[in-house]
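*Asks:* What follows is a predicted protein model with its sequence.
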Amino acid sequence: MSVDPQASTSSWPIPPKGGWTADDLDRLPNLPPHTELIDGSLVFVSPQTFFHSRVVSFFEWQLQSVAPSDLEVVREFTIDIDRQNRPEPDVVVAREDVVDPDQTRFPAEAVVLAIEVVSEESVSRDRETKPLKYARAKIAHYWRVENEKGRAVVHAFELEPTTGAYTSVGIFRERMKLDVPFPVDLDLTQIKTRRDRDE
């Protein structure tokens, strides 16, 4: 007697016609932490490398210490760009007047700066897809952090109002000094392991 194999029930969420929406991120059960919505598709984030974690912590704490009091610095928090796009930058700087303890996302118009730390699986999203979406949403500043042989290299961009596209304001390796969106003078060589610091 033969038994037909039973089809296993998929535990993956099946997208509705037209794709997921920004509101679905708050309603779908059992999503992995830090799930993003890009063009109506769910994007699951790979495990973080030590470099990625160290860079995110560095910018979160350094920017908190120098940001004006009317701005909030938050790590890994989604931005409402439109119905089909709700990306989650690694660090976000947003206007303090929009912050509510119960919210799960920032409106794009409240975001002053979005920072992405490039990982192996996010290269095209961080270099191509997300900058276009952030620019379209009129987020004035975008920083992309790359891993260059274990050292952080920051590519800083500012929105050019007449074209609506980002223009480079500098590539920073050891020291990052900028006046916008607020004055920063950061020692990027501090992004390293404790062992490296002791050497």
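*Replies:* Sure thing, it's come through. Residues are numbered from 1 along each chain as shown.
*Asks:* switch to C-alpha atoms for all contacts and neighbour counts from now on
*Replies:* Will do.
*Asks:* Sketch out the strands for the protein, chain order is fine.
*Replies:* 36-38, 41-43, 71-75, 78-80, 91-95, 105-107, 111-117, 141-148, 151-160, 165-172, 175-178, 184-187 (DSSP state E).
*Asks:* so can I have JSON lines of those showing distance to residue 197?
*Replies:* Output for those, formatted as JSON lines (distance: least, Cα to Cα, whole Å):
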{"stretch": "strand 36-38", "distance to residue 197": "34"}
{"stretch": "strand 41-43", "distance to residue 197": "35"}
{"stretch": "strand 71-75", "distance to residue 197": "24"}
{"stretch": "strand 78-80", "distance to residue 197": "33"}
{"stretch": "strand 91-95", "distance to residue 197": "24"}
{"stretch": "strand 105-107", "distance to residue 197": "36"}
{"stretch": "strand 111-117", "distance to residue 197": "21"}
{"stretch": "strand 141-148", "distance to residue 197": "18"}
{"stretch": "strand 151-160", "distance to residue 197": "13"}
{"stretch": "strand 165-172", "distance to residue 197": "20"}
{"stretch": "strand 175-178", "distance to residue 197": "16"}
{"stretch": "strand 184-187", "distance to residue 197": "13"}
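*Asks:* Comparison target below:
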Amino acid sequence: MVAATVETGIEESGDSIWRPPYTVDTLFELPETNLRFEVLEGKLIVSPPPTTAHNSIYAELFRVFLSTLPKEVRILTNNAIRLPNGDGPIPDLLVCTAARPAAYPKGLPAAHVHTVVEVVSPSNARTDRVTKTRVYAEAGIPCYWRIEQRPWKEHLGPRMAPDDRSGRHGNRTSRRRRYRRHHRQRDARSCPAGRLIRPRRRSGRSSGGGGTCR
């Protein structure tokens, strides 16, 4: 998602009804604009229109998911999720098992969501890699796909020895991850449908990280 925290001016008006901390309900009270808003950790985030490259990536993923998943599973685009803590993220794609998603016009409950997909852009890299990884994991969403718009170099040789006891290496930092990363397009095409609709985690049990489900 092409996103950035910006000054919206909403809270600056003396008679404004929109004041922080914001919730998912705020999204459905705002005036209609060509921008897209979402709420993360009580903050209002605004997204400019996505680029053609961004749209092409998630359109291709939509096509792959549609051909992979059973018919009773729903694939939604740009749909707000109602998280237990009141946040309202809007992933580029989500996979859910709600029989009637239209029955939730003000945000799909997180309990129905099994996979979320975000296409990372330079302006929102930290939001998708750090903030949304934490928010989705704490909500118990089992699978998070983060699509990077940059080439990857695969390292097949031995890893460098750590410089000290902290585990820090000369050119990288080792981190434990709840979500495992996949870097190739073929991973999406060969991913078993069961991974996209796997059972939900208990909320609040993630140790952080980024990428896709295991």
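*Replies:* Right, received. Where do you want to start? These figures come from a predicted structure and were not determined experimentally.
*Asks:* Give me the TM-score for this pair.
*Replies:* The TM-score (TM-score structural alignment, normalised by the length of the first structure) is 0.70; 159 aligned residues with a Cα RMSD of 2.5 Å.
*Asks:* re earlier: any chance of the strands of the first structure in a markdown table, plus distance to residue 127 of the first structure and mean neighbour count?
*Replies:* Shown next, in a markdown table, are these (distance: least, Cα to Cα, whole Å; neighbours: other Cα atoms under 10 Å):
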| stretch | distance to residue 127 of the first structure | mean neighbour count |
| --- | --- | --- |
| strand 36-38 | 14 | 25 |
| strand 41-43 | 16 | 17 |
| strand 71-75 | 19 | 19 |
| strand 78-80 | 18 | 25 |
| strand 91-95 | 16 | 23 |
| strand 105-107 | 22 | 19 |
| strand 111-117 | 9 | 23 |
| strand 141-148 | 8 | 20 |
| strand 151-160 | 10 | 20 |
| strand 165-172 | 12 | 16 |
| strand 175-178 | 20 | 15 |
| strand 184-187 | 22 | 15 |
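*Asks:* closest one to residue 11 of the first structure among the ones you listed?
*Replies:* strand 41-43 (14.1 Å; Cα to Cα).
*Asks:* what's the average distance of that closest one to the second structure?
*Replies:* Here strand 41-43 of the first structure, set against the second structure after superposition, deviates by a mean of 1.4 Å using mean Cα distance after the TM-score superposition for the first structure.
*Asks:* hang on, residue 79 of the second structure packs against residue 95?
*Replies:* No. The criterion here is Cα atoms under 8 Å, and residue 79 of the second structure misses it with residue 95 at 10.5 Å.
*Asks:* returning to that earlier point: figure out which of the strands of the first structure is closest to residue 53 of the first structure.
*Replies:* strand 111-117 (9.0 Å).
*Asks:* Quick check: the closest one compared with the second structure, mean distance?
*Replies:* Mean for strand 111-117 of the first structure is 0.3 Å (mean Cα distance after the TM-score superposition for the first structure).
*Asks:* All set now, cheers.
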